[in-house]
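Undergrad: Sharing a sequence plus its predicted fold:
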Amino acid sequence: MALDIVSRSKCFGGTQTTYRHASAETRCDMRFSVFAPPHAEREAVPVVWFLSGLTCTEENFTVKAGAQRVAAERGLMLIAPDTSPRGEGVPGDPAGSYDFGFGAGFYVDATQAPWSTNYRMRSWLEHELPGLVGRELPVDMMRQGIMGHSMGGHGALTLALREPSRFASVSAFAPIASPMNCSWGEKAFTRYLGPNRTMWRTYDACALIEDGARLPGLLVDQGTADGFLAAQLKPELLEAACEAARMPLTLRRQDGYDHSYFFIAGFIADHLRWHAERLG
């Protein structure tokens, strides 16, 4: 087996496992967590990918979101990948900031040195990891959904908009709606991709929609007490892009909720049931 088991526990009749593998794309060991529902013991099951936000690893969603109970009930496999390459020789942010480098891969394939050697999160998630999962785990790759939070919401939206035939369902919690138009994204894209903003458009959900990408539907939850709402997340830009493109968007503004995993835990059941209905 090409996967090393880091940890495994019984959970709601299924198993919660953290795997590690040597990635050819990122040139380092990468980790991801998998919840396999009880149904996976007898048949291939649909999968929902969850992409996490800044500072996170594969562990945050796994231990904080409270997703396993509903996933077990609905027969969904949940996969939460790490958010960046890590390890000896992998460059981080020299300044040690939280919004670039380790824990902040932004789900792009970097083109600028020294990041371009390891920061190939797009290729890892679009090609290498799905291929590995499809070969090694009891998953029905014809039934995939994706969701994410914050930076991971950006990642989920852009991966799905670039590959609409792969994902039957897409949702997000407090996504960075347009990284090209906020300081988090401008900092990351300038360093990873260089100064040519035209090259950034393939990693911006609003730009992708403006350029013709479409999804059959999208569910987004955003807390109104989120401290990053106005400066970084800007859901109104996604709302405007979807309206102009006549692309169905359910944007729910949740009164009083912040940016934390308490917010995600409050609505994760809604999202998983929404995915399950579309994955069959």
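TA: Yes, it's here.
Undergrad: Going by C-alpha atoms from here, please, whenever you check contacts or count neighbours.
TA: Will do.
Undergrad: Helices of the stretch 51-200 of the chain, start to end?
TA: Along the stretch 51-200 of the chain, the segments classed as helices by DSSP state H, counting those that start in this stretch run 59-64, 68-74, 121-123, 129-136, 151-162, 183-193.
Undergrad: I'd like to know which of the ones you listed lies nearest to Ala225.
TA: helix 151-162 (17.7 Å; CA to CA).
Undergrad: list the contacts for Met121?
TA: Contacts for Met121 (CA atoms under 8 Å, 6 or more residues apart in numbering) come out as Glu25, Thr26, Thr83, Ser84, Pro85, Gly105, Phe106, Tyr107, Val108, Asp109.
Undergrad: just checking, the fifth one touches Ala104?
TA: No - Pro85 is not in contact with Ala104 according to CA atoms under 8 Å; the separation is 9.2 Å.
Undergrad: Stretch 29-39: which residues count as buried?
TA: Neighbour-count burial for stretch 29-39 flags Met30, Arg31, Phe32, Ser33, Val34, Phe35, Ala36, Pro37, Pro38, His39 (criterion: 16 or more other CA atoms under 10 Å).
Undergrad: now swap in stretch 110-117 and tell me
TA: Across stretch 110-117, burial judged by 16+ other CA under 10 Å covers Ala110, Thr111, Trp115, Ser116, Thr117.
Undergrad: go on, stretch 54-74?
TA: 54-62, 65-68, 70-72, 74.
Undergrad: Could you count how many residues lie near the closest residue in space to Gly256 that isn't next to it in sequence?
TA: Nearest in space to Gly256, with sequence neighbours left out and distances taken as CA to CA, 6 or more residues apart in numbering, is Ala225 at 4.9 Å. Ala225: 14 surrounding residues under other CA atoms under 10 Å.
Undergrad: Tabulate the contacts of Met121 in a markdown table, adding columns for neighbour count and distance to His271.
TA: Rendered in a markdown table, the data for these read as follows (neighbours: other CA atoms under 10 Å; distance: CA to CA, whole Å):
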| residue | neighbour count | distance to His271 |
| --- | --- | --- |
| Glu25 | 21 | 30 |
| Thr26 | 23 | 30 |
| Thr83 | 28 | 21 |
| Ser84 | 28 | 25 |
| Pro85 | 25 | 28 |
| Gly105 | 30 | 24 |
| Phe106 | 32 | 22 |
| Tyr107 | 25 | 22 |
| Val108 | 25 | 25 |
| Asp109 | 22 | 28 |
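Undergrad: Okay, one more to line up with it:
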Amino acid sequence: MDSLQLESSNKIFGGYQKVYSHASSELKCKMNFSIYLPPQAEGGDVKLPLLYYLSGLTCSEQNFITKSGFQRYAAEHGVIVVGPDTSPRGVKIDGDDSSWDFGVSAGFYLDATNEPWNNNYRMGSYLNVELYDLILKAFCNVVDPNRIGIMGHSMGGHGALVSTLRNPGQYKSVSAFAPICNPSACPWGVKAFSGYLGEDKSKWAEWDATELVKKYNGPPLTLLLDQGSGDKFYLEKQLLPENLVEACRSVGVPVILQLRDGYDHSYYYISTYIGEHFDFHAKILKA
């Protein structure tokens, strides 16, 4: 772990919530990630399942670890949880901080091809190659490389779904809270994809879960989607889970859509149902 710098460590539910920083070769900047090591990781004599959690627009690695209460469930199930940041930091591209839904804190977990974003905004490769390999190497004594799942919220839900569908078999389980399910067809996605990828919509389809699932030919997979009915972004047609459900059913990919009456887009909602998601992942990762 020579390349990692410990930024913080707090004991919670018998385990340790840590934040590390490292120099990213993909993003060409210093990046933070969180890792929760449950009490079962102490001693390093047993290998545990791992879950990635991807946060949404405006977030960093901090939101999930301070607001969701997930550590209680991770400790109960003996699951390690890693949370990356949502974009490169400090690279200072002109216009990268001029809006909340593009640029800083809005990397969309894709690899940009448009200049000037293509030099740093490579969150897809950062998450699924660089950070993935770093975690397996740095925590090889406690992580079981054959039992890894992924989940996320909003933009991070999009990231979790896309990462799973683009990398068949890499993640054994996937779930998402209020995910952006069909970014090619919603304002957030159109803005991000136009900026990062250009106007060629065939490139957009490579990072859109609703399009990707139609071509999925990997190991058996069940998508768990969770959506609050009172979520203003759902009502404004930013999230479009029904489009993804329809696409899944058209090709026979199992999908579950939990519609939660009256819940919004916030961490109040996530903290209410995060335990159910850990149950879902644990059942698959411990099978």
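TA: Structure received. What you are looking at is a predicted structure, and each value in this text was computed from that prediction instead of being measured.
Undergrad: TM-score for these two?
TA: The TM-score (TM-score structural alignment, normalised by the length of structure 1) is 0.97; 279 aligned residues with a CA RMSD of 1.2 Å.
Undergrad: ok, back up a step: ok, of the buried residues of stretch 110-117 of structure 1, which one's closest to Asp258 of structure 1?
TA: Ala110 (30.6 Å).
Undergrad: That closest one maps to what in structure 2?
TA: Per TM-score structural alignment, the equivalent position to Ala110 of structure 1 in structure 2 is Ala112.
Undergrad: What residues does its match make contact with?
TA: So Ala112 of structure 2 contacts Asn118, Asn119, Tyr121, Arg122, Tyr196, Leu197 (CA under 8 Å, 6+ apart).
Undergrad: So which of the residues you listed is the closest to Asp101 of structure 2?
TA: Using CA to CA, the contacts of Ala112 of structure 2 come closest to Asp101 of structure 2 at Tyr196, 12.2 Å.
Undergrad: Near the residue mapped onto the closest one from structure 1, how many other residues are there?
TA: Matched to structure 1 by TM-score structural alignment, Tyr196 of structure 2 sits across from Tyr192. Tyr192 of structure 1: 25 surrounding residues under other CA under 10 Å.
Undergrad: can you tell me how far the residue lying closest to Tyr192 of structure 1 once chain neighbours are set aside sits from Asn181 of structure 1?
TA: Spatial nearest neighbour of Tyr192 of structure 1, chain neighbours left out: Ala110 (4.6 Å); criterion: CA to CA, 6+ apart. The gap separating Ala110 of structure 1 from Asn181 of structure 1 is 19 Å, by CA to CA, to the nearest Å.
Undergrad: can you check Ser123 of structure 1 too?
TA: Counting by CA to CA - Ser123 of structure 1 and Asn181 of structure 1 are separated by 24 Å.
Undergrad: repeat for His39 of structure 1
TA: For His39 of structure 1 relative to Asn181 of structure 1 (CA to CA), the value is 43 Å.
Undergrad: Counterpart of Met180 of structure 1 over in structure 2?
TA: In structure 2, Met180 of structure 1 lands on Ser184 (TM-score structural alignment).
Undergrad: Return the distance of the helix or strand hosting Met30 of structure 1 from the chain's centre.
TA: Using DSSP states H and E, Met30 of structure 1 sits in strand 28-36. With CA atoms, centre = their mean, to the nearest Å as the basis, strand 28-36 of structure 1 stands 13 Å off its chain's centre.
Undergrad: Which part of structure 2 matches that strand?
TA: Going by TM-score structural alignment, strand 28-36 of structure 1 sits over residues 29-37 in structure 2.
Undergrad: Show me the contact partners of that stretch.
TA: 15-24, 61-62, 65, 71, 79-85, 88-91.
Undergrad: Distance check, the corresponding residue of structure 1 for Leu131 of structure 2 against Ala65 of structure 1.
TA: Using TM-score structural alignment, the equivalent of Leu131 of structure 2 in structure 1 is Leu129. Using CA to CA, we find Leu129 of structure 1 at a distance of 22 Å from Ala65 of structure 1.
Undergrad: what's the answer for His275 of structure 1, then?
TA: His275 of structure 1 is 16 Å from Ala65 of structure 1, by CA to CA.
Undergrad: And Glu239 of structure 1, by the same measure?
TA: Taken as CA to CA, the span from Glu239 of structure 1 to Ala65 of structure 1 is 26 Å.
Undergrad: And stretch 232-241 of structure 2, how far out from the chain middle?
TA: The answer for stretch 232-241 of structure 2 is 19 Å, by CA atoms, centre = their mean.
Undergrad: so how much does the longest helix seen in structure 2 differ from structure 1 once superposed?
TA: Across structure 2, the longest stretch assigned as helix under DSSP state H is helix 267-285. Here helix 267-285 of structure 2, set against structure 1 after superposition, deviates by a mean of 0.5 Å using mean CA distance after the TM-score superposition for structure 1.
Undergrad: can you list contacts of that helix?
TA: 49, 67-70, 73-74, 77, 79, 147-149, 172-175, 177, 228, 263.
Undergrad: Likewise for stretch 215-235 of structure 1?
TA: 150, 160-161, 164, 169-179, 181-184, 247-259, 263, 271.
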